[in-house]
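*Asks:* what's the 3D shape of this:
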Amino acid sequence: MSVKPCRDCGDLLPLARFPRHRSSGDGRTSRCRACSAARRKRDHDPSRERERRLWRAYGITGADYRAMGIAQGWRCPVCGERPAAGGRLVVDHDHVSGLPRGLLHSTCNAALGLLADDPAVLERAAAYLSRTADLRAQVLG
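*Replies:* Below is the predicted model of the structure:
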């Protein structure tokens, strides 16, 4: 019976305790089944996944995200509301520099993106909405 050491725990185990792997010399992985399962569980932890996504997409850590949320009082600076129960604020970033600007509701973030992140367009949209609100008040009032 052939044995080999596990790369993680170091135990000398029979080859049958290692998952199959075609490209390795002995046809088995370098980690035993127990260590492979523990590694898979650790690597697919949702909080670690979120940390990796934040770092990859925006260059910030989970601590940076929480600091931004605390600084904003966990409210969206566009609409002033808190996220719904179980929801979260998303990272808004400048599309030119890539730097994060703050945390917004996903709908508020999408609205800014659809208006091309252009303050002039946003001001025209606000003026348009004000005019239509005045018209509605005249018709209904």
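
*Asks:* from now on I want contacts and neighbour counts done on CA atoms only, so please keep to that.
*Replies:* OK.

*Asks:* Lys4 belongs to a helix?
*Replies:* No: counting by DSSP: H, G, I helix; E, B strand; the rest coil, Lys4 falls outside a helix, being strand.

*Asks:* now stretch 102-113: buried residues?
*Replies:* Gly102, Leu103, Leu104, His105, Ser106, Cys108, Asn109, Leu112 (16 or more other Cα atoms under 10 Å).

*Asks:* who touches it?
*Replies:* 68-69, 72, 75-79, 83, 88-93, 118 (Cα atoms under 8 Å, 6 or more residues apart in numbering).

*Asks:* in helices only, show me the residues you listed.
*Replies:* Met68, Gly69 (DSSP state H).

*Asks:* please check the contacts of stretch 102-113 and keep the buried ones.
*Replies:* Judged by 16+ other Cα under 10 Å, buried ones among these: Met68, Gly69, Arg75, Cys76, Pro83, Arg88, Leu89, Val90, Val91, Asp92, His93.

*Asks:* and this one, so I can compare the two:
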Amino acid sequence: MATAVQQVLDDSNGLRTCKRCNETKPEANFNKAGTGYRSSTCNTCRNERRRKIRQSGRRREAETPKERAARRLWENYKLTPKQFEALVEAQGNQCAMCGTPPPEGKQLQVDHCHTTRIVRALLCQKCNIAVGFYERHAAAVAQYLALFGEGHPLIEQAPGTTRGEWEIRRAPLTGNQGRPPTQKTRSQP
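*Replies:* This is a model prediction of the structure:
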């Protein structure tokens, strides 16, 4: 392994020492990273390592997009492409939650329980994200709706007024009203 002093000397001469094979080679034999620095591994060692990874099957570069989609459906949800298409047909190619079809070029996403891995339905991307957020933050959402479901306690809107026509109440709040649930209340002296 090259020492730090040797590496500095090599760099100043336009040479670098590969950290894998310990050979000193011209700087051109080392890839330039996006940050402008040269790689610490020579191109020969890098290519050899990539070849081994491809042969081991860790990377599936020979897969077509359809094969990749089928593999992911099976690995993540234990669904075959035929089962997925049957679900799409049964739902009329519409989101099970909002009833809209997926945008052109997109397909519905599989909604599943992250605990049991059971497939529930096919959703559009927005609904799938919303369901996932609600699952993780159900208590906070329920607490927020209980506190602000009828409107903010400091904002008074007269019946029959349009949006934007409101006043801020001047009455002080009691307890934890109007504050986020995690914020502590100050004790009055």
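
*Asks:* which one among the contacts of stretch 102-113 of the first structure gets closest to Tyr128 of the first structure?
*Replies:* Asp118 (15.5 Å; Cα to Cα).

*Asks:* from Val90 of the first structure, how far off is that closest one?
*Replies:* Taking Cα to Cα, to the nearest Å as the measure, Asp118 of the first structure and Val90 of the first structure are separated by 19 Å.

*Asks:* which ones among the buried ones among the contacts of stretch 102-113 of the first structure map onto strands?
*Replies:* Val90, Val91, Asp92, His93 (DSSP state E).

*Asks:* any chance of a markdown table for those residues, columns distance to Arg52 of the first structure?
*Replies:* Converted to a markdown table, these look like this (distance: Cα to Cα, whole Å):
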| residue | distance to Arg52 of the first structure |
| --- | --- |
| Val90 | 15 |
| Val91 | 14 |
| Asp92 | 17 |
| His93 | 17 |
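
*Asks:* for the first structure, which segments count as helices?
*Replies:* So, for the first structure - with DSSP H - the helices run 33-43, 46-58, 62-71, 106-114, 119-140.

*Asks:* who wins for proximity to Lys4 of the first structure among these?
*Replies:* Taking the helices of the first structure one by one with Cα to Cα, helix 33-43 is closest: 12.8 Å.

*Asks:* quick one: the closest one to helix 46-58, angle?
*Replies:* Angular relation of helix 33-43 of the first structure and helix 46-58 on a 0 to 180 degree scale: 50 degrees, by axes from the mean of the first three to the mean of the last three Cα atoms, to 10 degrees.

*Asks:* for helix 33-43 of the first structure, which residues meet the burial criterion?
*Replies:* Arg33, Cys35, Ser36.

*Asks:* I'd like to know how many residues surround whatever residue of the first structure lines up with Thr115 of the second structure.
*Replies:* With TM-score structural alignment defining the correspondence, Thr115 of the second structure maps onto Val96 in the first structure. Other residues lying near Val96 of the first structure total 6 when counted by other Cα atoms under 10 Å.

*Asks:* what is the equivalent residue in the second structure for Ser47 of the first structure?
*Replies:* So, by TM-score structural alignment, Ser47 of the first structure is matched to Lys66.

*Asks:* what's the spacing between that match and Leu145 of the second structure?
*Replies:* The value you get for Lys66 of the second structure to Leu145 of the second structure, if Cα to Cα is used, is 43 Å.

*Asks:* what does Ile60 of the first structure align to in the second structure?
*Replies:* Checking with TM-score structural alignment, Ile60 of the first structure has Leu79 as its match.

*Asks:* need the contact list for the residue nearest to its match when sequence neighbours are not counted.
*Replies:* Spatial nearest neighbour of Leu79 of the second structure, chain neighbours left out: Leu73 (5.5 Å); criterion: Cα to Cα, 6 or more residues apart in numbering. Residues near Leu73 of the second structure by Cα under 8 Å, 6+ apart: Leu79, Thr80, Pro81.
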